[in-house]
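In: model this:
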Amino acid sequence: MTQIAPAETAAPTAPVAQDHLIPTPRGRLFARSWTPPASEERVGGGGVPILLFHDSLGCVALWRSFPERLAAATGRRVIAYDRLGFGRSDPYPGLLPIDFVAAEAREAVPAICDALGIDGFIACGHSVGGGMGIHTAAALPERCRALVTIAAQAFVEDRTIAGIEVAKAGFQRPEELAKLARYHGDKARWVVDAWTETWLSPVFAEWTVDAARARVRCPVLAIHGELDEYGSPEHPRRIAGTTGTARILAGIGHVPHRECEDDLVELISGFLAGAVPAAG
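Out: Prediction:
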């Protein structure tokens, strides 16, 4: 693993940010971790870190202030990374496979854990990243101590397809693709196509997280915006099932970490304080 110089933080008492390049057989992953100073750790904090999984167009930078805020509120180290093909990670070698959601748990997560010395962790994913978190909790039950999904899809719904079709049409405009290129560089077109062409493919139409969710044994919190344009409230209810907790955020759309960051941080912090002890 190649260490990069620490990123700047807002103040001496803020979580300390550190950038990393993590080698994998397919290419290098860019990651950033935020570690709260020991003096700032809260009751119920410490213990296992939080691993963030970004959405279909996302990357570390597009989490904006959320990881740092979450680290400060929970007293836990927070780690976000760019999936291969996204952000500052290396380009993806070819087309995105149809099982890419499950593959992330098999391929990227173990490499990140090994490189950063992570034993146990809390999986927290936004949108398709929530599906990756579910597969990670199912595949690595001895490591995943809790699961939080934010605006995650549990299956392919008509609303999901309609929202993606609208977004695909928008990215035909050069100015919209240029906005995405600020974060993904010359990989921007691949990023858009990997999202739209995979989800709109007839082969993907029967995809669900049901089988993976049935194998999850850790505490689960499924958060969803009432106005989410990519999925109805049926998604968090299905993810929560009979053992987890579903929370619907009134008046919120698909990106709660930008639309109501304070409320989201408080909700997740409260859940983790009860679900995962400081030493766990």
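
In: from here on, contacts and neighbour counts on C-alpha atoms
Out: OK.

In: and residue 275, what is it in contact with?
Out: Neighbouring residues of residue 275 by CA atoms under 8 Å, 6 or more residues apart in numbering: 146, 219.

In: 7 Å instead?
Out: residue 219 (CA atoms under 7 Å, 6 or more residues apart in numbering).

In: ok, it to residue 109 distance?
Out: 22 Å (CA to CA, to the nearest Å).

In: equivalent analysis for residue 250, please.
Out: Taking CA to CA, one finds residue 250 at 32 Å from residue 109.

In: neighbour count: these two, which is higher?
Out: A side-by-side neighbour count of residue 250 and residue 109, using other CA atoms under 10 Å, places residue 109 first with 19 against 10.

In: any idea how many residues pack against the closest residue to that one other than its chain neighbours?
Out: Spatial nearest neighbour of residue 109, excluding adjacent residues (CA to CA, 6 or more residues apart in numbering): residue 136 at 7.6 Å. Using other CA under 10 Å, residue 136 has 28 other residues around it.

In: compare with the first, here's sequence two:
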Amino acid sequence: MRADAAALSPEGLITIGDAELHYRWIGPGPEDAPTIVLLHEGLGAVTTWRDFPDRLAEATGHGVFVYSRQGYGKSSPCALPRPLDYMTREAVEVVPPLLDAIGFRRGVLLGHSDGGSIASVYCGRFDDTRVEKLILLAPHFFNEDCCVTSIAEINRIYGDGLREKLKRHHGDNVDCAFRGWADSWLHPDFLNWNIEADLAGVSVPTLVVQGKDDEYGTLAQIEAVRRHVSAPVTVAHLDDCGHSPFRDRSNATLDAIFSFLQS
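Out: Okay, here's the model as predicted:
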């Protein structure tokens, strides 16, 4: 683990525990500006964010750190099956040493889908005064029938061309990434998965961005944030937008984030 953020190049591998995690750093370092740490979705990686990290850094003036979790992208592979509490484990076991290793001083956690769940657990369990705000894009706090249905459909077509598309982002990790995600969410015991107790510990201003056409979650996820988070909650509920606001409505998502950070 590297404790000196100045030693980090704009792109590379950082060792956390027994894994090497692929990352990119865009914009100023933590000594010069706040840092936005991006946590990706269940099938995400550094590259699935496309140009969003670069646009985010340009729009806000913040540094942006984005990484691939173990088993994704160019990071180290992981063992399968994943434990059903893999998001909580990421929040408790990986995020704390990662923030220390990159020299995180102050800023924001921004999580998409599974990444939003991980960011929420971290903020709910750790009184980390360095984290000033929380941004959640299409997050999950409990399982829903629509989510199971959508993942079951993706699971059905995985071998029908989807695997090759995902391989562009995950390389040799493609089966690890997909099976670790899909098999967890489709496991019968995962129907009872719920992290609302952790959400109740979140005490920083929170922005939730969700598409009105999100095929993986309903308004119940937003209502959970409003119900449990003790700090002010801002919601951007976007038209013509599915589960990936930063792709489907990138300008509207950036506008919502910029306004939230300026408030």
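
In: give me the TM-score for this pair.
Out: The TM-score (TM-score structural alignment, normalised by the length of structure 2) is 0.91; 254 aligned residues with a CA RMSD of 1.9 Å.

In: what helix or strand is the residue nearest to residue 109 of structure 1 on?
Out: For residue 136 of structure 1, the host element (DSSP states H and E) is helix 128-139.

In: give the next helix or strand downstream of that helix.
Out: Immediately after helix 128-139 of structure 1, counting by DSSP H and E, sits strand 144-150.

In: how close does the aligned partner of residue 179 of structure 1 in structure 2 sit to residue 70 of structure 2?
Out: Matched by TM-score structural alignment, residue 179 of structure 1 corresponds to residue 165 in structure 2. Between residue 165 of structure 2 and residue 70 of structure 2 the computed distance is 19 Å (CA to CA).

In: of those two, which one has the most company?
Out: residue 70 (24 against 11).

In: tell me who's in contact with the match of residue 179 of structure 1.
Out: Taking CA under 7 Å, 6+ apart as the contact definition, residue 165 of structure 2 lies against nothing.

In: after the helix or strand harbouring it comes which helix or strand?
Out: When elements are assigned from DSSP H and E, residue 165 of structure 2 belongs to helix 163-170. Tracing the chain C-terminally past helix 163-170 of structure 2 and defining elements by DSSP H and E, one meets helix 174-185 next.

In: that following helix aligns to what range in structure 1?
Out: By TM-score structural alignment, helix 174-185 of structure 2 lines up with residues 188-199 in structure 1.

In: buried residues in the matching stretch?
Out: Neighbour counts using 16 or more other CA atoms under 10 Å place 188, 189, 190, 191, 192, 194, 195, 196, 198, 199 of stretch 188-199 of structure 1 among the buried residues.

In: what's the answer for stretch 175-189 of structure 1, then?
Out: Buried residues in stretch 175-189 of structure 1 (16+ other CA under 10 Å): 177, 178, 180, 181, 183, 184, 187, 188, 189.

In: ok, the last one to residue 174 of structure 1 distance?
Out: Which is residue 189 of structure 1. Distance from residue 189 of structure 1 to residue 174 of structure 1, by CA to CA: 10 Å.

In: residue 114 of structure 1 now?
Out: With CA to CA as the criterion, residue 114 of structure 1 and residue 174 of structure 1 are 40 Å apart.

In: over to residue 212 of structure 1?
Out: Here residue 212 of structure 1 is placed at a distance of 38 Å from residue 174 of structure 1 (CA to CA).

In: these two - which one has more neighbours?
Out: Shown here are residue 212 of structure 1 and residue 174; by other CA under 10 Å, residue 212 has more neighbours (17 against 9).

In: and the more buried one, what is it in contact with?
Out: Residue 212 of structure 1 makes contact with 134, 135, 138, according to CA under 7 Å, 6+ apart.

In: of the residues you listed, closest to residue 262 of structure 1?
Out: Nearest to residue 262 of structure 1 out of the contacts of residue 212 of structure 1 is residue 134 (CA to CA; 24.2 Å).

In: now the alignment partner in structure 2 of the closest one. Nearest residue, chain neighbours left out?
Out: Alignment note (TM-score structural alignment): residue 134 of structure 1 maps to residue 120 of structure 2. Spatial nearest neighbour of residue 120 of structure 2, excluding adjacent residues (CA to CA, 6+ apart): residue 199 at 5.9 Å.

In: so who does that neighbour touch?
Out: So residue 199 of structure 2 contacts 120, 121, 124, 228, 229 (CA under 7 Å, 6+ apart).

In: just the helices from structure 2, written as ranges.
Out: Ranges of helices in structure 2, per DSSP state H, are 52-60, 86-89, 95-101, 114-125, 145-157, 163-170, 174-185, 196-199, 219-228, 245-248, 250-262.
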